[in-house]
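Q: below: sequence and its predicted model.
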Amino acid sequence: MVALQIRDVPEPLRDQLVALAQRRGQSLQAFLFDLIRDEARRQDNIAVLKQFSPATWDVAFPAQDIQVALDAERAERDSALTDHEATE
C-alpha cells in the first residue's frame, strides 16, 4: 500500500479534521482515507454517467449541470450530517 503525505496543513484545519474524525469515532487517518475513497468513488460515478449520451435518456441537462447539482446536494447532506453529529 502507498503512503500519502499532505504538507503545509494549517493547524486550525488539522484540529477541525481531528474533531470531525472523533465525532465519527475514527482516527484522523481512517477519516481522511474515507474522504479520499468517497471522492474517488464519486469520480467513478461521473465516468459511468458520461458513458451515456443525453440523447439516450432524452435528458435536457448537460452533464456538467447535473454534476454541479449532485455536488451541491452532497455538500448539503455532509453539512447536515456534521450539524447532526455536533448536536449529539
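A: Thanks, I have it.
Q: going forward, measure contacts between C-alpha atoms and count neighbours the same way
A: Fine.
Q: Q22 and A86: what is the separation?
A: Distance, Q22 to A86, using C-alpha to C-alpha, to the nearest Å: 11 Å.
Q: repeat that for L32.
A: Taking C-alpha to C-alpha, one finds L32 at 19 Å from A86.
Q: more neighbours, those two?
A: When L32 and A86 are compared for neighbours, L32 comes out ahead with 15 against 11, by other C-alpha atoms under 10 Å.
Q: now do R23 against D15, distance only.
A: For R23, the distance to D15 (C-alpha to C-alpha) stands at 12 Å.
Q: with K50 instead?
A: Distance, K50 to D15, by C-alpha to C-alpha: 37 Å.
Q: use this one as the comparison:
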Amino acid sequence: MTQLKRDAAYIQTESRRNGSAVALSAFDEQVCNVLTTAQTVTSVAKTLEKAGLDSRDPSTDLESRVAASMLRLLHAERIELSPDS
C-alpha cells in the first residue's frame, strides 16, 4: 500500500488520469490544483488557508484533511513524489 510522507514534496502527475476508481471530492481537486509545483502537506495547508479556499470550520485540523486528500490523490495517481524529494 502506498504511504504519504508528510515532509516530502509531491506534485501533479504529468498525465492526469480520468478513469480512477478513487472517488475525489471538490476539496481533493483544490489540493490537486495547488500541486502544480512541488509542495508538502504543510505548505499545501498554508496555501489553502491563505487563499481562503478552506470553507470548513476553522477548528478542524486542516493539515490532517490535506494529508488525507493527498493520500487519495496519490492512490488515484493524480500526484506523485517530487523527484527533488
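A: Perfect, thanks for sending it. As the structure is a prediction and not an experimental result, all values here were calculated from the model.
Q: got a TM-score for the two of them?
A: The TM-score (TM-score structural alignment, normalised by the length of structure 2) is 0.30; 43 aligned residues with a C-alpha RMSD of 4.0 Å.
Q: could you look up the SS state of the residue most central in space within structure 1?
A: Geometric centre of structure 1, nearest residue: E39, 4.8 Å, by C-alpha atoms, centre = their mean. Recorded secondary structure, E39 of structure 1: helix (DSSP: H, G, I helix; E, B strand; the rest coil).
Q: and the strand or helix carrying R77 of structure 1, what's buried?
A: Assigned by DSSP states H and E, R77 of structure 1 belongs to helix 63-87. Going by neighbour count (16 or more other C-alpha atoms under 10 Å), the buried part of helix 63-87 of structure 1 is A63.
Q: and it, what does it pack against?
A: Here helix 63-87 of structure 1 touches helix 11-23, helix 28-50, going by 3 or more C-alpha pairs under 8 Å, 6 or more residues apart in numbering; DSSP states H and E.
Q: who's in contact with that helix?
A: L20, R23, R24, I46, L49, K50 (C-alpha atoms under 8 Å, 6 or more residues apart in numbering).
Q: can you name the two of those that are farthest apart?
A: Maximum pairwise distance among the contacts of helix 63-87 of structure 1 (C-alpha to C-alpha): 35.5 Å, between R23 and K50.
Q: need the distance between the two termini of stretch 33-50 of structure 2.
A: Stretch 33-50 of structure 2 has its terminal residues 15 Å apart, counting by C-alpha to C-alpha.
Q: tally of neighbours for S43 of structure 2?
A: Other residues near S43 of structure 2 come to 17 when the count uses other C-alpha under 10 Å.
Q: in contact with it, which residues?
A: Applying C-alpha under 8 Å, 6+ apart, no residues contact S43 of structure 2.
Q: distance of it relative to R72 of structure 2?
A: Counting by C-alpha to C-alpha - S43 of structure 2 and R72 of structure 2 are separated by 18 Å.
Q: count of residues packed around S64 of structure 2?
A: Neighbours of S64 of structure 2 under the rule other C-alpha under 10 Å: 14.
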